[in-house]
Structure formats: C-alpha cells, structure tokens
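Trainee: structural data only, the sequence is not supplied:
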C-alpha cells in the first residue's frame, strides 16, 4: 500500500513527507526529534519537528487513529480545550516491505506539561488542588458538549499555566464518544473512571516518593467528583426568581462568567409564582463576543464590552413577544440597537462623555443599573439608572470610567 497522508492543512503533507515514515517510531533518529517531556501512554509517542511546527506523533492501529482524528476535529469545532489534530499517516512500510502501524499527528501544545513532569519537584497541596480544579472544568466542558471521554486521567491531560491557575487540555480522545447529549449514567461513569484513575496515578507517585507527604491519593481522587458536582450544578440548575427581580438573572450570569463560562442561550418561562430561567452555557473561543456583536448589531467593541452588551441583548430579546415565535436574532438585535442602545447612550450629554466610546458608556450604565438594583433589591430599569448616572456620577468622574462603589 502506498504512503497516504490525510491532513487538515494543505501545506502539512509536504512538510510531513520529510519525516522517516519507513522506520518504527521508537527507532526514529535524534535529528528528527524534539526533546520534550512525555507523559505515560499505551502507545509509542514522539515529538518531532515539521517545518516551523513541533508535532506529536503517536503510533496506533488505522481505525482508532482515524476515529481519534475525527473526534479531535469535532472537539476543535465545539471550542473544547484539546490538542489540535493535524493528520493521519497510513500505508507505512519498512524498507523490506513489512507494514508499520499508522500514526496520528497532533500539534504540540506550547507551554504545556504532562503531570509527571510537574511532579519532578514535589508539588504543594494547594497547587494540586488547582490541577484538580482545571481537570474538573475540562470534564464539565466535555460533558456539556456531549462528549463522553471514557478514560479521564492525569495521564491523558496536559496542563498549562493560566494567570496563577491551570488550564487543562484533553490529549487523548481514543476512547471518546460524541453524543447529542449525555445521560446522567454516562457522566457518572466518566466521573467514576476519573476518580479511580487519578487515585491510582497518585498512589504510583507516592510509591516513587514524588508525592507531598500530606497528600492522600484517595482523597484527591475523590476531590474531582466534589468539584465536578458543584460546578455542574451551578452551570445547569434551573433558577426560579420572583417577578421583577431581573437583576438576579444578571447576578447568575456574572457567576457563570467568573467560572469561565459564557451564556450562549437563555430561556425564560413565565409561571404564576415567578420567572423560571434556564441557562445553557457554552464555552467559546477568544474574540467570540466581538465577532458575535459585530455580526448581530454592527457595533465594534472590545471583548469584555462585547460580552457585557451581548448579555444585555440576550436578556432583552427573551422579553420580546416575537422572540418565542422564532424571530431572527439579527432582526431583534437591530431593534435593540435602535430602541435601547442608541437612545440610552444619546441620553448621556456629549460634553460629559469624555474619552469614553459608546460601548463603554453603555457598559457603565449597565454597571450602574446593577449597583442601584442591588441596593434597592429590585430592577430599577435602564432609564432610571441613566438619569441617576448622568446626575450623580458623571459630573464627579469627569467623563472617565471609574470603579463602582461597593
């Protein structure tokens, strides 16, 4: 069989052809390899250089290689933190014509470390707690997307520092399955596997003397279950609020944003005893809010401004009668700009705006409404908030953004 390279980028096959595919991976010469730390794997894995890129090459049978390649591409489309699939090489043979195993090629995740490399110096328990938090967040994100991992473990995860915390990335999707939605039993199975695998990995570290003496491997394996449970509850629970307490909705959205999740959908069902608000969180890529706001409204804003404006737009759309009838989001968004955004911003005198652009002014008004509503314990409305802001805040601030009072 002739050598075949299936790749996501048309430039990759030419770069990959220079690698010694006629040799088993464990016999590749050092000149092709990049000395990076590797985790434990049931397969032979090597890091190599292809042009300007560092790639991870893993030998496995053709069917699982193609399957994992497809799953990793699906996870990329869903915005899930995972390694990038670059290609699959099949039809390999040695100089004598004997067949060699196909390989899966992924892009090396810059700045990431396998967990065993991190334990070369004994990690403090606080650092290990952050690792468990990162892994729990990754597992929740996978489950929200309908992905059953089937082998959640420290070994199948890469960790990268993220502003004092850690971000976890899936590195092995071989046992995974993608469904429209996971059942509680599927999620529990994944979680139980994670608990057993993590405890076993930490027991192994304990036996080698690489584990902090105060760390109990079984307790840490159980910790991910508790962390996962509280996070899943916060993300998926149905909230029931009294009528008129719409600032409670914003409080919930803020908590979700603080956890690193964004509200992509929001459904409001009116009941006799209040409003039932169901949140469907979705993890999105960097710059998503800027692009989404620009597409829907034509407004160009910074990322955090765009997130804030989109949250307000979602809340407003859910109150419109034609929203439930299937009105197009673009139509509702332009109505929001015309009836809400522009009149509100224009209510702020130009001489008091200072250097603030329109998006920043609207953001400030939303923040002020939030503060006043929390103090009054009911939603005071945007018009009242704007009037108070113009009368009492802007004259003192001189048209520059300022922190809100506690």
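Mentor: In hand now; what should we look at? Owing to the predicted nature of the structure, the values given are computational and were not obtained by experimental measurement.
Trainee: all contacts plus neighbour counts: C-alpha atoms, from now on.
Mentor: Noted.
Trainee: isn't residue 46 right up against residue 54?
Mentor: No. The pair residue 46 / residue 54 is not scored as a contact, 10.4 Å apart, by Cα atoms under 8 Å.
Trainee: between the two, which one's more packed in?
Mentor: Taking other Cα atoms under 10 Å, residue 46 and residue 54 do not tie; residue 46 has more neighbours (21 against 18).
Trainee: and the helix or strand harbouring the more buried one, what does it pack onto?
Mentor: Applying DSSP states H and E as the criterion places residue 46 in strand 45-50. Strand 45-50 sits against strand 53-59, with contacts defined as 3 or more Cα pairs under 8 Å, 6 or more residues apart in numbering; DSSP states H and E.
Trainee: neighbouring contacts of the helix or strand following the strand it packs on?
Mentor: Heading C-terminal from strand 53-59, the first helix or strand you meet, by DSSP H and E, is helix 62-77. With Cα atoms under 8 Å, 6 or more residues apart in numbering as the test, helix 62-77 has contacts from 81-85, 87-88, 90, 101-104, 172-174, 176-178.
Trainee: which among these end up buried?
Mentor: Using 16 or more other Cα atoms under 10 Å as the burial test, these include 81-85, 87-88, 90, 101-104, 172-174, 176, 178 as buried.
Trainee: in strands only, show me those.
Mentor: Among the buried ones among the contacts of helix 62-77, DSSP state E puts 85, 87-88, 90, 103-104, 178 in strands.
Trainee: list just the nearest of these to residue 274.
Mentor: Ranked by distance to residue 274 (Cα to Cα), these are led by residue 178 at 36.2 Å.
Trainee: would you confirm that the closest one contacts residue 148?
Mentor: Yes. Residue 178 lies in contact with residue 148 (Cα under 8 Å); the separation is 6.4 Å.
Trainee: mind listing the strands for the stretch 101-250 of the chain?
Mentor: Shown for the stretch 101-250 of the chain, the strands assigned by DSSP state E, counting those that start in this stretch span residues 103-107, 112-114, 147-148, 157-162, 165-170, 177-178, 238-241.
Trainee: next one for the comparison:
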C-alpha cells in the first residue's frame, strides 16, 4: 500500500487513519454519511478542527483525480484541496480499490440543499446555480480542462455576495489539454445539459425541488448562457480608427465579470479603415486579486467587488473629513493613495465590526459574506428609516435578527441528512459533497 500525503504538516491527523481497511469497515468517531446517490463509498470525517471527505475508487481513478485536482488548484481554479492518495491496496492477495482524501470545502452548499430551499435565503436560486455552473465550465475550458462529467452532483456552491460561486469536486473523467477544440467544448456542454436536467428531475420526483424551478427550463438555458459568456470573453470585434473607446468598453465589461486581460491583439485591414481586436483573457478573479493585494483578505469575486466598493466609499468619507480639516487649518488636503485607504478601512471599519460578532456565529457564514450581508442589511434599514443608519447600529440588529437564526453553513453537508429526514449513516443513499 502506498499513501501519498500533500502538505502533511497542515493535516497531521490524516496519516493515522486506517487506510489498510476497506472504508465500509471504518468505525471511527465523528464519521458521517452524507446524502445523495453516488458511485463509490464515501465518508465525511471530522479530525480536529477540519473535516475531510474520503472516497474509495480504483487506483487509476485515484491517480487521475489526484493529479487533476492538484492541477486545477495550481491554475487558480475553484476546487477542493486534495490531501492524500492511497493506492496499491491488497486484500487476501487481490488488489482492491484505493482512496482519495480531500479537505471538505467549508461553507459550501450542496445543490440538494440549495434547490430544496430549506432554511436558505438566496433569491432566484435556479438562475444563481445556473450562472455559477456555466461560469465554472467556461473557466475550465479557458484553462484547457475537459471535465467530462459536469453535473450538479460534482459541484459545490458557496455564497458570493448575493450570487453563488461554483467549485469542482470530482474530476474522475477529466483531462487537460493545451487548448480544447470546439468539439471537446461542445461535448462537455452536452454532458452538462443532460446531467443538470437529470439531477433536477430526480429532485422533483422526490418532492425536493422548489416549486418555482423548472428542470427543463433551467437545463435548456445552459448552452445559450455558456455561448454568450464564451463569446464575450474570447471573440474579436471590429472598430474604426476613431472608435478606440470601444476597446476600453470591452475591457470594462470583462473586468465587471471578474476577468482580466493579459494582452490584446489589434490588427488593421489592408485599407486601414477598419481594425480588429482580440482579447487574451486570463484567469477569473480580477477583483479578488485586487482586494487581496490591498488588504490580504481572501474572498470570492463578488464579495471582493462589494468590499472594494465599500473601500471607495470609505475613502470618499475620509477625503471629505480631510477637506473639512484643511479648510480649518488653511492647508491643502492631498488625496490618499488607494493602498493607504484600504489599510485604514481594514483597521478602522472591517476588523472592528467583525470583532463585535460572537465567535460561534462565524460557523454561519464566511466573514466576507457576513460583511456583505451587513451592508445589505444597513441599506434596507436606511431605506425604511429614510436616513443613513450607521454600520455599528445596523450590526446590532443584523446579529440578532438575521445571523443568529441562520443555519450553520461551515459544514452543512453533515447536517443535510436530518433536514431531509434520512439517516446520516446510510451509505446506500447518502449525499457526497465531493462527488
């Protein structure tokens, strides 16, 4: 038996698991089944402060998925952290399945939990899930990854400032190429459409799908949304020499979608009266990277966009205060650099507000999502009162009226079994958050 550990110092308890035993025979404390039908034996295990998903599958698939999940992470794509690969197991002289261990994605929401609508407050769920899944598929294709099994079951979702972000959790049938052909992309798209339709119809048949979500309507939108996003990110466009502003407009649209452009090729025609530009889009995460550079905070893309807007608002308030002080002293007030404003925002606004939230409530949501919801809550309170409500005041009612009664989402996959009224240890019908 061979056990390959990734970053063992970050996961010291993994090496002590009984990998030589079949997963069905494990009797460890804090081990749980999770809802859903899947192809392999899967368990969720809590070790210390972390949770892990262990999946039993043939060695060939263990090696493939281990490699591809590592490559996804190295490419900056949203996926789970692979922790260990176990291969070469033998029982009674006969080779048996190996195991793949991944770190459970904290605050992730399985599609069964999302689309049942039980205890979750995310509007337009069908569209949110669809946009997140399509965006993920486009990002994979841009990076040369063929998924081969794009489905709701192989994806986890996280809240992202009113939207959802999607994460790859299963790459058994995947592959990576220098560049995908149109045929490969079309095949992946067809698989996605059929798999999503099947997953939604399965939920509907079991009475677990929100009534306002139509399986066929949602699945049939996948191709149109994919092609629209792919065209926006990759297609060239034409303009005349006096319409160079169109380049800036295109760049702004790409930035709004969270993508940056590494380079842009501009070609003029033989007559010189028309020009064509082709963007070379790089990885998604334009705003998240910018916020990380300014503050060190790790967030998803929409959360980062919202927090950058708040930093700009905070900077405007600071500048106005400096102007008022300058008028009193007769000295000019020079504008502060963005990085200085961001550090002040972190020290004077974000961290003080987060420090007032009881520690146990951070099991509800990520800090960045809490901050986004706080801004939303303050806006609604201000609209109702017809006057600006201070964030500190809004925080008090947000904690008591919203956050305290919200479900714990740090490890909602474990809780899902009770919500659906099924046994959390029934391996015949368990939901695999990493499958």
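Mentor: Happy to help now that I have it. Being a predicted model, the structure only gives us computed values, none of them experimental.
Trainee: tell me the contacts of residue 240 of structure 1?
Mentor: 274-277.
Trainee: with residue 122 of structure 1 instead?
Mentor: Applying Cα under 8 Å, 6+ apart to residue 122 of structure 1 gives the contacts 210-212.
Trainee: and for residue 167 of structure 1?
Mentor: Residues near residue 167 of structure 1 by Cα under 8 Å, 6+ apart: 134-135, 159-161.
Trainee: can we see that at 7 Å?
Mentor: 134, 159-161 (Cα atoms under 7 Å, 6 or more residues apart in numbering).
Trainee: over to residue 80 of structure 2?
Mentor: Per Cα under 7 Å, 6+ apart, neighbours of residue 80 of structure 2: 102-103, 105, 168-169.
Trainee: name the member of those with the most neighbours.
Mentor: That'd be residue 168 among those, by other Cα under 10 Å, with 26 neighbours.
Trainee: surely that residue is in contact with residue 76?
Mentor: No. Counting by Cα atoms under 7 Å, residue 76 is not a contact partner of residue 168 of structure 2; they are 11.9 Å apart.
Trainee: okay but residue 414 of structure 2 is in contact with residue 34, surely?
Mentor: Yes. Using Cα under 7 Å, residue 414 of structure 2 makes contact with residue 34 at a distance of 6.0 Å.
Trainee: on that earlier part again, quick check: the strand holding residue 46 of structure 1 compared with structure 2, mean distance?
Mentor: Compared with structure 2 after fitting, strand 45-50 of structure 1 deviates on average by 2.1 Å (mean Cα distance after the TM-score superposition for structure 1).
Trainee: could you give the angle of that strand to strand 53-59?
Mentor: Orientation check (axes from the mean of the first three to the mean of the last three Cα atoms, to 10 degrees): strand 45-50 of structure 1 against strand 53-59 gives 140 degrees.
Trainee: circling back to that earlier point, farthest pair within the ones in strands among the buried ones among the contacts of helix 62-77 of structure 1?
Mentor: 90 and 178 (24.2 Å).
Trainee: which strands and helices sit next to the lengthiest helix in structure 2?
Mentor: Of all the segments of type helix in structure 2, defined by DSSP state H, the longest one is helix 301-329. Applying 3 or more Cα pairs under 7 Å, 6 or more residues apart in numbering; DSSP states H and E, we find helix 301-329 of structure 2 packed against helix 286-295, helix 338-345, helix 367-385.
Trainee: and those as TSV, adding mean neighbour count and distance to residue 123 of structure 2?
Mentor: Shown next, in TSV, are these (neighbours: other Cα atoms under 10 Å; distance: least, Cα to Cα, whole Å):
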stretch	mean neighbour count	distance to residue 123 of structure 2
helix 286-295	18	23
helix 338-345	17	30
helix 367-385	18	13
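Trainee: tabulate those helices (a markdown table), appending distance to residue 252 of structure 2.
Mentor: Below are those laid out as a markdown table (distance: least, Cα to Cα, whole Å):
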| stretch | distance to residue 252 of structure 2 |
| --- | --- |
| helix 286-295 | 11 |
| helix 338-345 | 19 |
| helix 367-385 | 23 |
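Trainee: quick check on the contacts of residue 240 of structure 1: which are buried?
Mentor: Neighbour-count burial (16+ other Cα under 10 Å) applied to the contacts of residue 240 of structure 1 gives 275-277.
Trainee: closest to residue 316 of structure 1 among the residues you listed?
Mentor: Residue 316 of structure 1 lies nearest to residue 277 out of these, by Cα to Cα, at 13.3 Å.
Trainee: residue 54 of structure 1 and residue 15 of structure 1, how far apart?
Mentor: 11 Å (Cα to Cα, to the nearest Å).
Trainee: likewise residue 297 of structure 1?
Mentor: 42 Å.
Trainee: neighbour count: the two, which is higher?
Mentor: Under the criterion of other Cα under 10 Å, the comparison of residue 297 of structure 1 against residue 15 puts residue 297 first, with 20 against 14.
Trainee: wait, that one sits on residue 335?
Mentor: No. In this structure, residue 297 of structure 1 is not within contact of residue 335 by Cα under 7 Å, at 9.0 Å.
Trainee: identify the residue of structure 2 aligned to residue 78 of structure 1.
Mentor: Aligned by TM-score structural alignment, residue 78 of structure 1 pairs with residue 75 of structure 2.
Trainee: its match: how many residues sit nearby?
Mentor: 12.
Trainee: find the nearest non-adjacent residue to it, please.
Mentor: Nearest residue to residue 75 of structure 2, sequence neighbours excluded (Cα to Cα, 6 or more residues apart in numbering): residue 143, at 7.6 Å.
Trainee: how about that neighbour, what's its partner in structure 1?
Mentor: Under the alignment (TM-score structural alignment), residue 143 of structure 2 pairs with residue 145 in structure 1.
Trainee: done for today, thanks.
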